[in-house]
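[1] predicted model and sequence follow; I will ask about them next.
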Amino acid sequence: MTPSVRRIAAALCALGAALTACGTTGTTRPAPAGSPGSARPSATRPPVLAPGPGGLTPVFEHGPRTLGKTVAFTFDADMTADQGPRAASGEHFDNPGLIAALRTLKVPATVFMTGRWADQYPDQARSLGRDPQFEVANHSWSHYAFTAGCYGLPTVTADRMRTDVQRAYTSLRKAGVPNPMPYFRFPGGCYDQQALRALSGLGVTAVQWDVVSGDAFATDADAVARQVLDGVKPGSVVVMHCTRSAAPTTERVVRAVVPELRSRGYRFVKVSELIGRANAPAPTGHRPPSHAKT
């Protein structure tokens, strides 16, 4: 080895040591297998809420009320484990017109997708997952309820809850969603302490809402639009549905509500931005807003 080569090698070694000391080598602690972070480098992982006491899964309902007029539209892509025959006979659990409207209106959104929906509509799941306008999150695989007495949904047993969430992430990735978000929405929005404990350690934030659109099974788009407009506040999370058979008016609602909210000064964001804002330090002399619970 010539002197010049030795000097270059020594310089490279010194640089490597310095990077290691500064923690910039890119080495990350691996996430649990099947968790939303297992395929995503730590530097690009989206914001989540800190676990509650004893590692309990945290719950997010809305963003800060004092950091500007932002609102997150969320859409549940529902399909239960036993609805395959209905889809095969022609029932539509997707809503391409709604997604096209969101793209035309340039409205970012978060889609909470069941694994069964992704299995049925992999091309649409892939399209949403690869479009930076959207983020795809977990809505369970089966869309079975995590508590009893939840809008007539079948229930998943406590020992299967964790597996159901992990199976949904597997379906999302299989469909071509490269980076499903570490956010989970309970089917029907129903949960209790047992459900929160069952999902502890998965690294997910449970995402609820503070504005119920009422689009599920609705036939009056104007009434749904009024309900959304009356309910939205700065930092709101609005729940709607991406299912033609169960929410046939949603596209019309979106087309009516979006320009009106923009005229009121609202900016549309994804859930990840609201959670990131919730994690930001509160201004000096101000108490942090109440936006989450465990």
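    Structure's in. What do you need?
[2] hey, let's count contacts and neighbours off CA atoms from now on
    Will do.
[3] ranges for the helices of the stretch 151-294 of the chain?
    Counting by DSSP state H, counting those that start in this stretch, the stretch 151-294 of the chain has helices at residues 158-175, 193-198, 221-231, 250-263, 271-279.
[4] and the third one, how far out from the chain middle?
    Meaning helix 221-231. 23 Å (CA atoms, centre = their mean, to the nearest Å).
[5] coming back round to it: adding distance to Pro108 and mean neighbour count, write the helices of the stretch 151-294 of the chain out as CSV.
    Converted to CSV, the helices of the stretch 151-294 of the chain look like this (distance: least, CA to CA, whole Å; neighbours: other CA atoms under 10 Å):
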stretch, distance to Pro108, mean neighbour count
helix 158-175, 19, 20
helix 193-198, 28, 17
helix 221-231, 17, 18
helix 250-263, 11, 18
helix 271-279, 9, 21
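[6] any idea how far Asp210 is from the residue lying closest to Ala256 once chain neighbours are set aside?
    If you skip the residues right next to it in sequence, Ala256 has Ala225 as its closest partner in space, 6.9 Å away by CA to CA, 6 or more residues apart in numbering. Distance from Ala225 to Asp210, counting by CA to CA, to the nearest Å: 15 Å.
[7] okay, now the one to match up with it:
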Amino acid sequence: MARGEYQDRIGRLLPGKTLWVAIAVMSCAAVALLHTIFSSINPNASIAKTGLVETVEMTTAIARSFPMNFDVPKNFQAKTIKDAPVGAEKVIALTFDDGPWPETTEKILATLKQEQIKATFYMIGQPLKSFPEIGKKVLADGHVIANHTLHHWYKQMSPLVAQREIEDTSKIIKEVLNVETAYFRPPGGMLTNGLVAYALKHNQSVNMWSVDSGDSNPRRPSSEAILKTVLNGATPGGIVLMHDGGGSHNNTAIAVPQIIAQLRAQGYKFVTVPELLELSSAFSEPPIAKTTSESIDRRS
């Protein structure tokens, strides 16, 4: 896949309100710059005088009043996946479970921000209520939010309990982050305790993984062991399971920079799970039908 085509596909995934805010901010900056050039005054004074700071803040506040939706490509709705076919395109998704969590989540966020990488965070309802500001930072940094139930139970559940575990978490995500997400991961990867049946019935994407870093082992493997496991299991279109919450995961936070560096050295690009599924959808689209002299684009 050509670099331009890859970027174009990723670009289609930017939430509408994020693009709108970016345009508004850039427009305001352009006005401030022109005003500075033609009036020969300090840029900060220009912004203060014209009220552009207030304009940007107001524009951002308006955008935040609309929920951000993490939707699932149609051909992945009501499906359980552990990876996604992308051909030879070396893309991989880093995912983090059980947060948000003090210290660990913030250390991982700092690394991702420095490396300009977006990841997918499967959040549990209870810690999101306990640490809402950390959850907001995850979203503010541009990462994808996904549902990981309210209590992280493994036990067998009735349809009503399964519904509450998923829907109550959805409500917390909406209340705290103003986000609606159709991405779900069952705790422990349990597929038969009632949770997955409910998620699939409601057209959600059930996301497993192709590489388990092993960082949730009660004995907590070293950062070197985590790194080795991820590198050995990495494949194009893969999904890497790691943890930022549910206890101390400092070794994971230490391993993440090395995981990124060494996968990059192998030619990998990093995507979110929605981006991965979008790329996979494009990869698996049927050939475009042709008439005598024209191509018909069935996606339009």
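    It's in. On a predicted model such as this, the values are computed, not experimentally measured, just so you know.
[8] just the TM-score for the two chains, thanks.
    The TM-score (TM-score structural alignment, normalised by the length of the first structure) is 0.67; 220 aligned residues with a CA RMSD of 2.6 Å.
[9] re earlier: closest to Leu67 of the first structure out of the helices of the stretch 151-294 of the first structure?
    Evaluated over the helices of the stretch 151-294 of the first structure, closeness to Leu67 of the first structure peaks at helix 271-279, with 8.1 Å, by CA to CA.
[10] which residue numbers in the second structure does that closest one align to?
    Alignment of helix 271-279 of the first structure against the second structure: residues 273-281, by TM-score structural alignment.
[11] what lies in contact with the matching stretch?
    Stretch 273-281 of the second structure is contacted from outside by 9-10, 13, 70-73, 75-76, 84-86, 91-93, 119-120, 144, 237, 239, using CA atoms under 8 Å, 6 or more residues apart in numbering.
[12] quick one: the strands in the second structure, in order.
    Here the second structure has its strands, by DSSP state E, at 68-70, 79-81, 91-99, 120-123, 144-147, 179-181, 183-184, 205-207, 211-212, 238-243, 269-271.
[13] can I get those in TSV including mean neighbour count and distance to Val196 of the second structure?
    Below are those laid out as TSV (neighbours: other CA atoms under 10 Å; distance: least, CA to CA, whole Å):
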stretch	mean neighbour count	distance to Val196 of the second structure
strand 68-70	17	18
strand 79-81	16	8
strand 91-99	24	17
strand 120-123	27	15
strand 144-147	26	12
strand 179-181	20	15
strand 183-184	24	8
strand 205-207	25	7
strand 211-212	19	19
strand 238-243	25	18
strand 269-271	20	24
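[14] now for Arg191 of the first structure: what does it line up with in the second structure?
    Quick fix: residue 191 of the first structure reads Tyr, not Arg. In the second structure, Tyr191 of the first structure lands on Leu191 (TM-score structural alignment).
[15] and its match, what does it touch?
    Ala197.
[16] Thr252 of the second structure too?
    Per CA under 8 Å, 6+ apart, neighbours of Thr252 of the second structure: Asp215, Ser223, Ile226, Met242, His243, Asp244.
[17] look up how far Ala221 of the first structure lies from whatever residue of the first structure lines up with it.
    For Thr252 of the second structure, the aligned position in the first structure is Thr250, judged by TM-score structural alignment. Between Thr250 of the first structure and Ala221 of the first structure the computed distance is 7 Å (CA to CA).
[18] report the set of residues contacting both of those two.
    Joint contacts of Thr250 of the first structure and Ala221 (CA under 8 Å, 6+ apart) are Asp215.
[19] wait, Arg267 of the first structure sits on Thr70?
    Yes - when contacts are counted by CA atoms under 8 Å, Arg267 of the first structure is listed as touching Thr70 (4.8 Å).
[20] quick revisit: now the first structure: which of the contacts of Thr252 of the second structure match?
    Contacts conserved in the first structure for the contacts of Thr252 of the second structure, using both residues aligned by TM-score structural alignment, their matches' CA atoms under 8 Å: Asp215, Ser223, Met242, His243, Asp244.
[21] tabulate the residues you listed (a markdown table), appending distance to Pro159 of the second structure.
    Formatted as a markdown table, these follow (distance: CA to CA, whole Å):
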| residue | distance to Pro159 of the second structure |
| --- | --- |
| Asp215 | 31 |
| Ser223 | 39 |
| Met242 | 28 |
| His243 | 27 |
| Asp244 | 29 |
